[in-house]
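Visitor: sequence plus predicted model, see below.
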Amino acid sequence: MNKVIIYAGRFHPFHKGHLASYNYLTKQFGEDSVYIATSNTQAPSTSPFSFEEKQKMMEVLGINPAKVVKVKSPYRAEEITGRFDPENTQLVFALSEKDIGRFQFTKKDGSPGYMQPMPANEGHMKPMVDHGYVTLTPTVNFKIAGKNLNSASAIRNAYIEADKKNRQRILADLYGDAGKELKGLFDEKMSMAEQLGNLMITLRESVETRYDENIRKLELALEIEKAAKRIEEADLDGHYLIKEPDEFRIVPAGGVGSHTPDSIKRSLADDLSELVNAIKYENYDTAYWMLYKGGTIRTKLEAAKEYTEYKRKLGKRPVKTGRRIDLDDKK
């Protein structure tokens, strides 16, 4: 019986630690059986890279781009599983420890769920028409610019804070000589994340001295974080999102007024960028009015009251419209 191994993840960014896990899987199961599943979901501060950009990182590390598949949800990867006969194929998802909680191995009634831990005796495995399985990837230890930075967020933050010399060192530690090919991409993508991070720091440090004004900045910044989280975690899985005056509501695919997943995510990303710019240039009235019109804070009525009170304090009339592997030991 055939096996399909899906190495699933967000990979923001994909680096040599992930490569070590991928190589571990191909050695164990065979290269032909292993696929990498990742989505095109983007958010500036947490998921800055597009699918094509992540695929480029994998390619410079020597992975065949054909083995990298764009999926809506990496932890379902129906775009890959749909290629195989479910009665003659065994399905295995390979995940890091932090992602294992995405699968429930028992149902609410206590019976076994569809996904199960991969048995030590592979002869006990069933085809994917009956069960899918989960195996852990290695925990890979290595240093980046002399530090233990094994999480994607720590890597992104280190790059943002580094000077030019250390940025080159970080890329060299992540990708070797191939890091030079990715410098422009990292500089571009980390710039937006840096702006957002600096904004949040500035807002939180100044709130005690300028409470009336800055509490509103903090609320706006929290909306930015929530908008980024929506884009990052959206799993539409056969449904679309519909943007209503007071909320984003999930409806069946093709429902009246529904948007395609890509279009709604673009819309959310655009809204996020507009908010960042509005706050950056201290155009708070525009930012609040945009939040009111988009219905992204509380209810429309509460948003309208917030906006009216904000304008009143400014003395203006309110507007009425709308596993483990230590790579360093191998050096």
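Guide: All right, it came through fine. Not measured: the values here are computed from a predicted model. Residues are numbered from 1 along each chain as shown.
Visitor: from now on I want contacts and neighbour counts done on CA atoms only, so please keep to that.
Guide: Will do.
Visitor: show me what counts as buried in the longest helix seen in the chain.
Guide: Looking across the chain with DSSP state H, the single longest helix is helix 179-206. For helix 179-206, burial by neighbour count (16 or more other CA atoms under 10 Å) applies to 179, 182, 186, 189-190, 192-196, 199-200, 203.
Visitor: check stretch 269-286 too.
Guide: 269, 271-276, 278-279, 284-285.
Visitor: dropping in the other structure now:
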Amino acid sequence: MKRLGGKAIQLGTVLVLSSFIVFAIGALLPGDPTITILGENATVQQREQLRETLGLNDPLPLRYLRWAGEALGGDLGTSLRTQEPVAAILAERVPVTLQLTFLSIVLAIFAGIPLGVIAARWRGGAVDLGIGILGLSSLAVPYFWLGILLILFFSIRLGWIPPSGHVPFFEDPLQNLRLMILPVLTVGTAMAALVMRQTRTAMLEALSQDYVRTARAKGQSETLTVLRHALRNALNPIVTVVGLQFGTLMGGAVVTETIFSIPGLGRLVVDGIFNRDLAVVQGAILTIVLCVVAINLLTDLLYAWLDPRVKL
């Protein structure tokens, strides 16, 4: 528990520093948010009066403390463009991005781990070479290029899947999952390649350990030896990769959600930047940081469950 408490304090510090950086970058961006509210025809006096009302003339540390205090109470401000509470906007967008991220992780795990085990089991053979080439190809293709290729092939040429759009899961689950196929493939393919490479490396190390030789010497089947002994002990580094890649997936959602017109956090950030809606941008990025911090803490907890030698 002592280690868990120390980790929680460390991640809390990261969250505070990240929130300050997010707020400072948003506050120091060029442009005047009062123009977004009043329009370009507003007089200098009207803009200055609004800046005073919004507290934009206060020192940056004071503005941050005020914003952080309100954020702790669940008030992330109001959208300058729609005049809606930012918290309400995020409540609609966060589940969409989390679904995309979760499905991408599921794809990466169920594709990457078996391929990594197979590549390690038949190391140096044609299967290992083919899986390695496939993994390198997946890592080399950027998100936006892969998304466009998938749309051209599956949507335009074959006509199997709509090229873009989104339907809430509880409104039409089948259509929701159908529209998620291409975005999940776009985001999850590169992560599956990383999981595959890490699984192969961890499995090669595990297969060379004495307990694996002992299991083989006892006459245990090769499949049972690989899955029960080697894979179980190779899972910790794989969990590390998945946990660290969660932030990358959230970042990849910015591009993917824009390509496929998915109303998630990524597209919200892009729209907020173009509209100079700083409250929305700050709230969305802070939410992404909070999710990444929470996943890192969950990853530490999974260590102890997978390997009892890791003490909480």
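Guide: Here it is on my side, so go on. What you see is a predicted model, and the numbers here were worked out from it, not measured in a lab.
Visitor: what does the superposition give as a TM-score?
Guide: Put the two chains on top of each other and the TM-score (TM-score structural alignment, normalised by the length of structure 2) is 0.22; 114 aligned residues with a CA RMSD of 6.3 Å.
Visitor: as JSON lines, the buried residues of helix 179-206 of structure 1 with distance to His239 of structure 1 would be great.
Guide: Shown next, in JSON lines, are the buried residues of helix 179-206 of structure 1 (distance: CA to CA, whole Å):
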{"residue": "Gly179", "distance to His239 of structure 1": "38"}
{"residue": "Leu182", "distance to His239 of structure 1": "35"}
{"residue": "Phe186", "distance to His239 of structure 1": "33"}
{"residue": "Lys189", "distance to His239 of structure 1": "29"}
{"residue": "Met190", "distance to His239 of structure 1": "31"}
{"residue": "Met192", "distance to His239 of structure 1": "30"}
{"residue": "Ala193", "distance to His239 of structure 1": "29"}
{"residue": "Glu194", "distance to His239 of structure 1": "33"}
{"residue": "Gln195", "distance to His239 of structure 1": "33"}
{"residue": "Leu196", "distance to His239 of structure 1": "30"}
{"residue": "Leu199", "distance to His239 of structure 1": "34"}
{"residue": "Met200", "distance to His239 of structure 1": "33"}
{"residue": "Leu203", "distance to His239 of structure 1": "36"}
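Visitor: hmm, which two among these are most spread apart?
Guide: Farthest apart among the buried residues of helix 179-206 of structure 1 by CA to CA are Gly179 and Leu203. That separation is 34.0 Å.
Visitor: strands along structure 1, start to end?
Guide: Here structure 1 has its strands, by DSSP state E, at 2-8, 34-38, 68-70, 89-95, 115-117, 132-136, 140-141, 239-243, 248-252, 325-326.
Visitor: Tyr24 of structure 1 is nearest to which of those?
Guide: Evaluated over the strands of structure 1, closeness to Tyr24 of structure 1 peaks at strand 325-326, with 9.5 Å, by CA to CA.
Visitor: so what does the closest one touch, helix or strand wise?
Guide: strand 140-141 (3 or more CA pairs under 8 Å, 6 or more residues apart in numbering; DSSP states H and E).
Visitor: if we can go back for a sec, need the strands of structure 1 in TSV with mean neighbour count, can you?
Guide: Formatted as TSV, the entries for the strands of structure 1 read as follows, by neighbours: other CA atoms under 10 Å:
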stretch	mean neighbour count
strand 2-8	22
strand 34-38	25
strand 68-70	20
strand 89-95	24
strand 115-117	17
strand 132-136	20
strand 140-141	18
strand 239-243	21
strand 248-252	15
strand 325-326	16
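Visitor: just checking, what packs against the longest helix of structure 1?
Guide: On the basis of 3+ CA pairs under 8 Å, 6+ apart, helix 179-206 of structure 1 makes packing contacts with helix 152-161, helix 164-175, helix 211-233.
Visitor: helices and strands around the last one, which ones?
Guide: Other elements packing on helix 211-233 of structure 1 under the criterion 3+ CA pairs under 8 Å, 6+ apart are helix 179-206, helix 261-280, helix 284-294.
Visitor: again, only using 10 Å
Guide: helix 179-206, helix 261-280, helix 284-294, helix 300-313 (3 or more CA pairs under 10 Å, 6 or more residues apart in numbering; DSSP states H and E).
Visitor: which of the helices or strands spans the residue nearest the centre of structure 2?
Guide: Centroid-nearest residue in structure 2: Met250, 2.5 Å away (criterion: CA atoms, centre = their mean). Assigned by DSSP states H and E, Met250 of structure 2 falls within helix 232-259.
Visitor: the helix or strand that that helix is followed by versus helix 232-259: what angle between them?
Guide: Next helix or strand after helix 232-259 of structure 2 toward the C-terminus (DSSP H and E): helix 265-274. Per axes from the mean of the first three to the mean of the last three CA atoms, to 10 degrees, the angle that helix 265-274 of structure 2 makes with helix 232-259 is 40 degrees.
Visitor: off-centre distance for helix 265-274 of structure 2?
Guide: 15 Å (CA atoms, centre = their mean, to the nearest Å).
Visitor: wait, isn't Arg156 of structure 1 in contact with Glu194?
Guide: Yes. The pair Arg156 of structure 1 and Glu194 qualifies as a contact (CA atoms under 10 Å) at a distance of 9.4 Å.
Visitor: burial count for Ile148 of structure 2?
Guide: The tally of other residues near Ile148 of structure 2 (other CA atoms under 10 Å) stands at 16.
Visitor: same check on Leu115 of structure 2?
Guide: Residues near Leu115 of structure 2, counting by other CA under 10 Å: 24.
Visitor: would you mark the buried spots in the helix holding Met250 of structure 2?
Guide: Within helix 232-259 of structure 2, the residues that count as buried by 16+ other CA under 10 Å are 233-243, 245-247, 249-259.
Visitor: and that helix, how far out from the chain's middle?
Guide: 6 Å.
Visitor: list the helices and strands it packs on?
Guide: helix 86-121, helix 143-150, helix 173-207, helix 265-274, helix 278-306.
Visitor: could you check the angle helix 232-259 makes with the shortest one?
Guide: Okay, so that is helix 143-150 of structure 2. 80 degrees.
Visitor: for helix 143-150 of structure 2, what is the distance to the chain centroid?
Guide: The answer for helix 143-150 of structure 2 is 18 Å, by CA atoms, centre = their mean.
Visitor: ditto for the last one
Guide: In terms of CA atoms, centre = their mean, the gap separating the centre of helix 278-306 of structure 2 from the centre of its chain is 9 Å.
Visitor: perfect, I'm done here.
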